[in-house]
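Trainee: show me the folded form of this:
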Amino acid sequence: MIKAMKDFFAKSFQFRGRATRKDYWIPTVSMFLLTVLIRLLKMPRRWEDIMGIISILPSLSLTSRRYQDAGVSGWFQLPQLLSFLLLPLIFMDFMKKWMKAVIITIVALLNMAGFILTVLPGDKDHDNGGEVR
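Mentor: You can find the predicted model right below:
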């Protein structure tokens, strides 16, 4: 686990290459649990903000490598990230209910696709430590 977290931060600027599911999920779940711990301990909100700022670039590069391992360009996370810019529209009065539903559906579908890409198996010889089955 410690190695996975070291790699998470050490490879912050490495957007090429591959990351196995284990390489991806250990830091992702660890950062999530750290956020939960911060909230449970009722620490100041700035600790959570600092953690988010520190982890944004490593998270983007890790996701890019994970997508590439699953056989998709790392750029696929761009529409996924940009979809969140649509969310403020659902709180605007001029938007019709059906428009809000479409926006929520688009954001949800893009993020479900991103989740699915992170759980797909990667390159067979990469996931098995170089052994081809």
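
Trainee: hey, let's count contacts and neighbours off CA atoms from now on
Mentor: OK.

Trainee: any idea how far Phe9 is from Ala108?
Mentor: 28 Å (CA to CA, to the nearest Å).

Trainee: mind listing what the residue nearest to Pro79 when sequence neighbours are not counted touches?
Mentor: Spatially, and ignoring its direct neighbours in sequence, Pro79 is nearest to Leu110 (7.5 Å; CA to CA, 6 or more residues apart in numbering). Neighbouring residues of Leu110 by CA atoms under 8 Å, 6 or more residues apart in numbering: 79-80, 83.

Trainee: structure for this one too, so we can compare:
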Amino acid sequence: MQFQDAIKVCFQKYVDFNGTAKRPEFWYFFLFVFVVSMVLNQVHQVAGGVFSLAILLPSLAVGARRLHDTGKSGWWQLIALTGIGYFVLLFFWSQEGK
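Mentor: A predicted model of the protein is given here:
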């Protein structure tokens, strides 16, 4: 999957928490969100905040689909609320799909 295709698919499945997302789809979208957030925060902090709020649902959806691809429930994303749980999620997201 190419970079543009991954971004397009993630926005087409804006709030689709069902199904799976392969590693390239997830990581390309993660990279896109990270880079755009950094640029917008440098330009104007409010613009970065608005972008982060607008991208929240697609980010949660692609994260849940990625977890489904590894054989886990999308509810595992709640572990990120503990702080240290984010590292567990990074491990799960980086695993090969089933």
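
Trainee: redo the contacts of Leu110 of structure 1 as a markdown table? Include distance to Lys97 of structure 1 and secondary structure.
Mentor: Shown next, in a markdown table, are the contacts of Leu110 of structure 1 (distance: CA to CA, whole Å; DSSP: H, G, I helix; E, B strand; the rest coil):
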| residue | distance to Lys97 of structure 1 | secondary structure |
| --- | --- | --- |
| Pro79 | 23 | helix |
| Gln80 | 22 | helix |
| Ser83 | 18 | helix |
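
Trainee: would you mind checking these for buried ones?
Mentor: Neighbour-count burial (16 or more other CA atoms under 10 Å) is assigned, among the contacts of Leu110 of structure 1, to 80, 83.

Trainee: which of the contacts of Leu110 of structure 1 lies closest to Ser59 of structure 1?
Mentor: Gln80 (13.7 Å; CA to CA).

Trainee: so what's the closest one closest to, chain neighbours aside?
Mentor: Closest to Gln80 of structure 1 by CA to CA, 6+ apart is Leu110, at 5.3 Å.

Trainee: for Asn18 of structure 2, same thing?
Mentor: Arg65 (6.3 Å).

Trainee: next one: the helix or strand hosting that neighbour to chain centre, how far?
Mentor: Counting by DSSP states H and E, the element that carries Arg65 of structure 2 is helix 56-69. Relative to the centre of its chain, helix 56-69 of structure 2 is centred 6 Å away, using CA atoms, centre = their mean, to the nearest Å.
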